[in-house]
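Asker: Here is a sequence with its predicted model. Questions after.
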Amino acid sequence: MGRRLPRQLSSDDCRGHLRNPAQHHRRARARPSPRIVQMLQLLPDDDQLQIVDAVQRYVRDEFPVSRLRLENEKRRELPRWAEIAELGYLTIALTEALGGAGFSMAEEVLVFREFGRALISPVAVATTVTAHVLAAGERQDQIVAAIAAGTTRAAPAVCTSDGSLLVIDGDRANLVVLRDEQGLSIFERQALRPKGQARSLDDSVGLERAEIVGKPLMVGTAADTRHYQLLIAAMQVGLGEQARDMAVAYGKERIQFGKPIGSFQAIKHRCADMAVASEMAYAQLLFATIAERDGAPGSPFQVHAACLLAGRSAAENSTGAIQVHGGIGFTSEFDSHRFVKRARVLDQLGGDATVHRTALLTASFPA
């Protein structure tokens, strides 16, 4: 007997790659395009997971959230800024020629997600983005090198209704980064006139008032603004995930009516909602980061969507953690209230929900 032809080479399959060909008795199966297959590679690879593991162990051991309960160690990370910079976390996406590690924005976002879990000061975001903005300019290599060495750092600021600035953790900061409706601007300290201290809702960060009296050292591009917002979103995602984990852990420990409260339906549903919010925000953050890194069409739309979901997960999960803890969640004995306060601070720095919803309505949807 002669050998039968393979199924894919038989005459019945002639032109089988086409949709509903006349020679084929069945409809051709849909095949994803190579571009779609490439875009689906969103999850961190093994090398990136090693970076995450290293950062996670470092911040867990050196910067536990419980440090914020101690008055004299509230801003312990600021005096140790040189150590954080020396490890390369602030310049991980800069080229090696500029003192960086030569990685991309993807690794950078993963690092700042872990910073958000530990409630590291948002000075980290301002300093990192400042290094990128100045690296693209002329005659700024010395400042970039100083940032990589940990001797120079930048503090984030927001503009108030009366036109003055609120500078966050500006103590010993050489530069100030302002994100407003016009974009991103970097000022030297002498371009600002101090107007005294201000009371912060989040007592783990310092807050001072200032007035702009000089011109900015450099103005960032629209891409720099999105970079800044993505790193803020990464910290919000990490904050929301940590709040979720705290709520789940407490639900397993707290016993009521002879059972862990996590076994009750109301707590289960709340924790499930927190998990969904975190996963949605994390997935969109990764997609927006890759789109922005690769310059994909519609990346501004994806960045604003990521910021919207990240801010929502941080706000809802931090308040949800307090609900799971009950009345004790408001007290200084637990850290739940710190996540609520920091979520508000990050929301102001990266832009609140109204800012991002408006941007989504006016942005072109990616094809």
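Answerer: Nice, thanks for sending it over.
Asker: make it CA atoms for all contacts and neighbour counts henceforth
Answerer: OK.
Asker: Next one: Tyr282 from Ala85, what distance?
Answerer: Distance of Tyr282 to Ala85, computed by C-alpha to C-alpha, to the nearest Å: 25 Å.
Asker: ugh, typo on my part, it should be Gly214
Answerer: 29 Å.
Asker: Which of these two has more residues huddled nearby?
Answerer: Ala85 (24 against 13; other C-alpha atoms under 10 Å).
Asker: Assess the claim that the more buried one and Ile147 are in contact.
Answerer: Yes - if you go by C-alpha atoms under 8 Å, Ala85 and Ile147 touch, sitting 7.3 Å apart.
Asker: In contact with the nearest residue to Gly206 once chain neighbours are set aside, which residues?
Answerer: Take Gly206 and drop its neighbours on the chain: the residue closest to it by C-alpha to C-alpha, 6 or more residues apart in numbering is Asp169, 4.6 Å away. Contact analysis of Asp169 by C-alpha atoms under 8 Å, 6 or more residues apart in numbering lists 121, 123, 155-156, 205-207.
Asker: what about versus this one:
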Amino acid sequence: MDLTPDEDQMALQTATNDWCRAHMPLAEARSRPEGLWPQLEMMGWVGMTAPAMDLDHPTEALVFAELGRFLAPVALLSSAVAARWTKFDGKVALALAGTDNIRLFDSHNATHALGLIDANIGSVNIDADCETRRSLDLSTSIAHLQSNPPVETINDPRAGLHLQLLVAAFSVGCADAARDMAADYATLRQQFDRPIGWFQSLKHICSDMAVRAAVARSQLYYAACALQAGESDAAFHVTAAKRLADQAALDNGRANIQVHGGIGMTDEASPHLCLKRAHLLQFLAPAESRVLLADSP
């Protein structure tokens, strides 16, 4: 199994990063422009996973990791899964089932939501009068469905693995963003006439961040290839990728704030945005211990 991206994949990865840097900078995640979603559709990322596009899972993982690096709208995750496994196209909000309601993320202008509901991947209709508000993750909005709407379940287990893989890719991108942000700040901020990155304690923190991100990305690549190849242990590798990616995003988010010091927790700074996104992602298609601890097939 070759885990090295080919030239076409690397070109697509670079193009995604360049576009996001120019049109969707992380620093503007608190207030994304109204016309962002049509631009994402125009670039092809909303429907890139549709069967007609014939795009493989490794390429999807590469692209979504870059989108995750810039805290792209989480509805891209649900829209991508919907494009491959349902009849819906366009924007599909992300659903997260709670104890007595269903939370909807990025539901503006969406008529359906998709997510893990009652242990299955399913979709629900969204009420036209569903009120949205800012969530803890400042880059996305949240709404609630108080009633128990009928759920249209996707019976193919690959749909759940697909969502879990893409969420893991978003988490890997989030871990990368926190790592880069910390390293950049460590070269700019000075104490005792030296950049703080010169001091050994900060070097160790940034090195650990780099290792966590690299390990999570490696497992993501392997899981994507295993899922594409239909390997019998694909579910284990996708779940492992989600677990490692979640942990890398959370730990790197915390370390990033530590490197920034007190300023990292303020609204003016961006480090807290990565940590808040990491907390949200860990609840989406979470890694289940029973899958990781199951006997090999």
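Answerer: Sure thing, it's come through. The structure displayed is predicted, hence computed values, not measured ones.
Asker: quick revisit: return the residue of the second structure aligned against the residue nearest to Gly206 of the first structure.
Answerer: With the correspondence set by TM-score structural alignment, Asp169 of the first structure lines up against Asp106 in the second structure.
Asker: ok, that match to Asp208 of the second structure distance?
Answerer: 33 Å.
Asker: for the first structure, what spans make up the helices?
Answerer: Counting by DSSP state H, the first structure has helices at residues 34-39, 46-62, 81-86, 105-117, 123-135, 141-149, 222-253, 265-294, 299-325, 336-350, 353-362.
Asker: Map Leu201 of the first structure across to the second structure for me.
Answerer: Counting by TM-score structural alignment, Leu201 of the first structure lines up with Leu136 in the second structure.
Asker: Tell me, how many residues neighbour that match?
Answerer: 14.
Asker: The one 4 residues further on now?
Answerer: Thr140 of the second structure sits with 23 neighbouring residues when counted by other C-alpha under 10 Å.
Asker: And for Tyr185 of the second structure?
Answerer: 16.
Asker: Quick one: neighbours of the closest residue to it other than its chain neighbours, just the number.
Answerer: The shortest distance from Tyr185 of the second structure to any non-neighbouring residue, by C-alpha to C-alpha, 6+ apart, is to His260 (7.0 Å). Using other C-alpha under 10 Å, His260 of the second structure has 20 neighbouring residues.
Asker: how close does His260 of the second structure sit to Leu3 of the second structure?
Answerer: His260 of the second structure is 34 Å from Leu3 of the second structure, by C-alpha to C-alpha.
Asker: Excluding sequence neighbours, find me the nearest residue to the residue nearest the centre of the second structure.
Answerer: The second structure has Phe170 as the residue nearest its centroid, 2.2 Å off, counting by C-alpha atoms, centre = their mean. Excluding the flanking residues, the one nearest Phe170 of the second structure by C-alpha to C-alpha, 6+ apart is Gly68, at 4.0 Å.
Asker: Mind telling me what the one you found corresponds to in the first structure?
Answerer: So Gly68 of the second structure corresponds to Gly116, using TM-score structural alignment.
Asker: now swap in Ala226 of the second structure and tell me
Answerer: Checking TM-score structural alignment: Ala226 of the second structure goes with Ala291.
Asker: I'd say its match and Ser299 touch.
Answerer: Yes - look at Ala291 of the first structure against Ser299 with C-alpha under 8 Å: they come within range, at 5.3 Å.
Asker: Pick out whichever of the two has more residues nearby.
Answerer: Ser299 (24 against 19).
Asker: And that one, how close does it get to Phe112 of the first structure?
Answerer: Distance from Ser299 of the first structure to Phe112 of the first structure, by C-alpha to C-alpha: 20 Å.
Asker: same check, this time on Asp61 of the first structure
Answerer: 16 Å.
Asker: cool, and Arg270 of the first structure?
Answerer: With C-alpha to C-alpha as the criterion, Arg270 of the first structure and Phe112 of the first structure are 26 Å apart.
Asker: Compare these two (neighbour count), which wins?
Answerer: Phe112 (28 against 19).
Asker: residues in contact with that one?
Answerer: 125, 231-232, 234-235, 238.
Asker: again with Gln282 of the second structure
Answerer: Contacts of Gln282 of the second structure (C-alpha under 8 Å, 6+ apart): Asp246.
Asker: Which position in the first structure pairs with it?
Answerer: Gln282 of the second structure maps onto Asp347 in the first structure, by TM-score structural alignment.
Asker: Equivalent analysis for Arg194 of the second structure, please.
Answerer: In the first structure, Arg194 of the second structure lands on Lys259 (TM-score structural alignment).
Asker: Check the spacing between the residue nearest to Gly206 of the first structure and Glu83 of the first structure real quick.
Answerer: 18 Å.
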